[in-house]
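Peer 1: any chance you can model this:
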Amino acid sequence: MQTRFAPDQLADAQTRESEKILRTCVHCGFCTATCPTYLLLGDELDSPRGRIYLIKDMLEGGKPATPEVVKHVDRCLSCLSCMTTCPSGVHYMHLVDHARAHIQETYVRPAADRRLRDLYARVLPHRGRFRAALMAARLGRPFAPLMGRVPGIGARLAASLKLSPTQPLPKARHKPGDTIRPSALPRRGRVAMLTGCAQQVLRPTINESAIRLLGRHGVEVVLPKGEGCCGALVHHMGREHDAAAYAKANIDAWTREIDGEGLDAILITTSGCGTTVKDYGFMLREDPAYAAKAARVAALAKDVTEYLGTLTLDAPVRTLKGPLAYHSACSMQHGQKITDLPKRLLQESGFAVRDVPEGHICCGSAGTYNLLQPEIADQLRARKVANIRKVQPVAVAAGNIGCMTQLGIGTEIPVVHTVELLDWARGGPAPHGWAIPDALVTAPEIAAPAVSPLAAALG
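Peer 2: The predicted structure follows:
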């Protein structure tokens, strides 16, 4: 794509990067075939190619964002399916992030929209505030249908209530500052684990499952003081300064551990967070105080399944009867390019894993998307649940709390985290909220897994 940015525009690092991305696009349109919003709405401007044209015109002309641009960029899920499809390697993620930051700086949203976004930005990344908000939402949940009849802001508030848990929130066993040492084995590794924000409130049992599983295999887990939200929630709302502040706090916390006893990896059990943390090096590349530290942290960041894949896990003692559907979160398959590994770990644990038809299409969660674009998110959830039902699973495994929450309100089929199942298969408790019937439990019939190179080196 030909561009006409002025030299003074290209002096800005973000514009320079976006210009490079724009020049990579060859207008082929392959991206339209896998874009969820284009498949639903059929509007070229709701495809990656259409949005690229809008963003190019806005940035190249140095124009404030218009309502038309905002509408179509807001409708983008940032699922990154287009990046998997694109034969030219267009880095759409960095381009749309720049567009959102530009919108945040140049566009004045309607008052109600602005206040709602401010509310989410102030509440969701903070565990205490988020927990209090969810407790209040339980009281307001009966009024969701009434709110849903109010156009615009009412539908969004109704979506928030609908997504809120109906049961009391589980309490976290571990907190930032804790170090959990292996109970029976000599230490074979040391990792940090992101505590984060929303997941630690909604389902802290996910991290606890990972900690138990790692502990059984000689891995020490540290939860550093000072870390928190990865910044993804505000980053995708265009609040780049807030996102950078969260990133820097995490980098400082993890760097203290790296420079202290050292870390083999920084593990993340929420794939949406993983995509962002792995991008810290890019986010802070122009910050002289953080560029090198951010790159080092990003290089150590791994999804929990990536690290488990380097270990030789103990043989499972039980598994599930019947098919297990694997839902690959967009941030996992498109953002981090992790596709087969989680399924292989489940298969090696005796689960009969089935791919979900149209597995590359987003479920509609996408961070705060199901709160801000509930109509489209509901359609995508219905489409995903219908495809899940086609494999007639006894449960659904996923690696992202957003997807689990989104799908969980659309089906009676249990939706659980991959690491919860891996832990349960080796004697851990059942995934939170699911009393697994005895009729679904069976002895695994699997071949012994091969010894990984790391496990062999560690003895």
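Peer 1: make it CA atoms for all contacts and neighbour counts henceforth
Peer 2: Noted.
Peer 1: now the residue nearest in space to the middle of the chain: closest residue in space that isn't a chain neighbour?
Peer 2: Closest residue to the average C-alpha location of the chain: residue 272 at 1.4 Å, with CA atoms, centre = their mean. Of all residues not flanking residue 272 in the chain, residue 331 sits nearest, at 5.2 Å (CA to CA, 6 or more residues apart in numbering).
Peer 1: doesn't the one you found fall inside a strand?
Peer 2: No. Counting by DSSP: H, G, I helix; E, B strand; the rest coil, residue 331 is located in no strand; its state is helix.
Peer 1: what about it, distance to residue 188?
Peer 2: As judged by CA to CA, to the nearest Å, residue 331 and residue 188 stand 29 Å apart.
Peer 1: more crowded one of the two?
Peer 2: Between residue 331 and residue 188, residue 331 has the larger neighbour count (other CA atoms under 10 Å), namely 25 against 15.
Peer 1: another sequence for comparison is provided below:
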Amino acid sequence: MQTTLSEDARQLPRAEEAERILRSCVHCGFCNATCPTYQLLGDELDGPRGRIYLIKQVLEGNEVTRATQEHLDRCLSCRSCETTCPSGVDYHNLLDIGRAVVDAAVPRSHGQRLLREGLRSVVPNRGLFKGLVSGGQVFRAWLPDTLKAKLPRNVRPPKPRPTTRHDRQVLMLEGCVQPSLSPNTNAAAARVLDRLGISVTAIREAGCCGAVDYHLDAQAAGLERARRNIDAWWPAIESGAEAIVQTASGCGAFIKDYGHLLSSDPAYADKAAKVSALAKDLVEILRDEPLDQLGVSSDQRLAFHCPCTLQHAQRLGGAVEAILEQLGFNLTPVPDSHLCCGSAGTYSLTQPELSRQLRDNKLNALESGHPEVIATANIGCQSHLDGAGRTPVRHWIELVEAALP
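Peer 2: I've put the predicted structure just below:
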């Protein structure tokens, strides 16, 4: 696509990257066919091709409007378009660049600022978030349905984790909301890895991955969280930790981008690249291990929801399904499995109507094969889908751990 950046845009730190991405787009429109919001709304400007054009206009010096901001806000950042694109357009990075420019030019309403700042204050704060969830459970009966849907239906307390005893060691990101919404997930992962001769170390100083801030108009704050995590992990990396494991694919996708996002930071570029290289979704660790020695044998009927951050961002679609089938689970077919469930980080709160439509469509697809349970690989998807009160939704590693002899 022919592009001529304005003089102001050329001063942006990522100007060359934006221009390169814009020029790679041939405007074919294949992306619209797999875009969840375009499928719902049918508006060219609510699909990737239209949003790329809007960002192009902004970077070429045209007027930035609230309508531009709304169309960019409606994007889920699911990256399904990247999987579809024949030209390899790096859409999500262009979107990040465009959103930063638009958000700097268009003030948000007072209500939107409060919502976004509130989410940034609460979600990454593990202790505060846990307190709010606990309080919500106590007063659940008196809460409106919209808030009830955000609380877990069944909180399974974590079983004890095995002690560190193996030569092979990995780090594990604990996450910010998962310890409250699904506290047994990381513990289950640790127990399964222990059976395979791998010990897990949780670095308590490592906090939120930074994605919440980064995608809520606070990119600098998100990158600062990334730097703090790198500092927290670095001594263990130097001591030989072989991987940084994530059980939440959303966190994993962002950590794998640390190297790119901090590439211009001379103090952190090399370390960030190393961390990104070591970042592994749990399935990347397990698929290379002798799983037959686990002794798992299950014929449980389940549907697997592959999160966008796993299949489109990390390009690991089919990896979890292959492991579950290898272990004997009976997977039901899921139509349109490439489409987003509508969780998308905080999207279910910032775009509730679209999010609910996407959730209900996804549940209809997942339940079409009549599974006993729905499994997934990301806490956001898990809590969002389970909040509908339909078929129970759990992290896949908990199902595997429950089937251990």
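Peer 1: how close are the two chains, by TM-score?
Peer 2: Laid over one another, the chains give 0.94 as their TM-score (TM-score structural alignment, normalised by the length of the second structure), with 404 aligned residues with a CA RMSD of 2.0 Å.
Peer 1: so which strand or helix has the residue nearest to the centre of the first structure?
Peer 2: helix 271-277 (DSSP states H and E).
Peer 1: what's the first helix or strand after that helix?
Peer 2: Using DSSP H and E, the helix or strand that directly follows helix 271-277 of the first structure along the chain is helix 280-283.
Peer 1: and that following helix, which stretch of the second structure?
Peer 2: Aligned using TM-score structural alignment, helix 280-283 of the first structure spans residues 258-261 in the second structure.
Peer 1: superposed on the first structure, what's the mean shift for that stretch?
Peer 2: Its aligned residues in the first structure lie a mean 0.6 Å from stretch 258-261 of the second structure after superposition (mean CA distance after the TM-score superposition for the first structure).
Peer 1: residues in contact with that stretch: which ones?
Peer 2: 223, 226, 269-276 (CA atoms under 8 Å, 6 or more residues apart in numbering).
Peer 1: now do the buried residues in it.
Peer 2: For stretch 258-261 of the second structure, burial by neighbour count (16 or more other CA atoms under 10 Å) applies to 258-259, 261.
Peer 1: distance to residue 29 of the second structure added to those residues, as a markdown table?
Peer 2: Formatted as a markdown table, these follow (distance: CA to CA, whole Å):
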| residue | distance to residue 29 of the second structure |
| --- | --- |
| 258 | 30 |
| 259 | 30 |
| 261 | 27 |
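Peer 1: so what's residue 386 of the first structure up against?
Peer 2: So residue 386 of the first structure contacts nothing (CA under 8 Å, 6+ apart).
Peer 1: helix or strand: which one has the equivalent of it over in the second structure?
Peer 2: Using TM-score structural alignment as the criterion, residue 386 of the first structure maps onto residue 364 of the second structure. Residue 364 of the second structure belongs to helix 352-367 when assigned by DSSP H and E.
Peer 1: have a look at how far, on average, that helix is from the first structure.
Peer 2: Overall, helix 352-367 of the second structure averages 0.7 Å from its counterpart (mean CA distance after the TM-score superposition for the first structure).
Peer 1: corresponding residues in the first structure for the next helix or strand after that helix?
Peer 2: Reading on from helix 352-367 of the second structure to the C-terminus, the next helix or strand found by DSSP H and E is strand 373-376. Here strand 373-376 of the second structure aligns to the first structure at residues 395-398, judged by TM-score structural alignment.
Peer 1: also stretch 319-327 of the second structure?
Peer 2: The aligned range for stretch 319-327 of the second structure is 341-349, by TM-score structural alignment.
Peer 1: can you name the element that comes right after the helix or strand hosting residue 137 of the first structure?
Peer 2: Residue 137 of the first structure belongs to helix 127-140 when elements are defined using DSSP H and E. On the C-terminal side of helix 127-140 of the first structure, the nearest following helix or strand under DSSP H and E is helix 144-148.
Peer 1: elements contacting that following helix?
Peer 2: helix 153-163 (3 or more CA pairs under 8 Å, 6 or more residues apart in numbering; DSSP states H and E).
Peer 1: ok, longest helix in the second structure?
Peer 2: helix 219-238 (DSSP state H).
Peer 1: what's the mean distance for the helix or strand following that helix versus the first structure?
Peer 2: Later in the chain than helix 219-238 of the second structure, the nearest helix or strand by DSSP H and E is strand 244-246. Superposed on the first structure, strand 244-246 of the second structure shows a mean distance to its aligned partners of 0.5 Å (mean CA distance after the TM-score superposition for the first structure).
Peer 1: picking up where we left off before, angle of the helix holding residue 137 of the first structure against helix 153-163?
Peer 2: 100 degrees (axes from the mean of the first three to the mean of the last three CA atoms, to 10 degrees).
Peer 1: could you pull out the buried residues of helix 127-140 of the first structure?
Peer 2: 127, 130-131, 134-135, 137-138.
Peer 1: so where do the helices sit in the stretch 51-200 of the first structure?
Peer 2: Ranges of helices within the stretch 51-200 of the first structure are 67-74, 81-85, 92-106, 111-123, 127-140, 144-148, 153-163, 198-202, based on DSSP state H, counting those that start in this stretch.
Peer 1: any idea how far the corresponding residue of the first structure for residue 388 of the second structure is from residue 141 of the first structure?
Peer 2: When the first structure is aligned by TM-score structural alignment, residue 388 of the second structure is paired with residue 410. From residue 410 of the first structure across to residue 141 of the first structure, the span is 16 Å (CA to CA).
Peer 1: those two: who's more crowded?
Peer 2: residue 141 (20 against 14).
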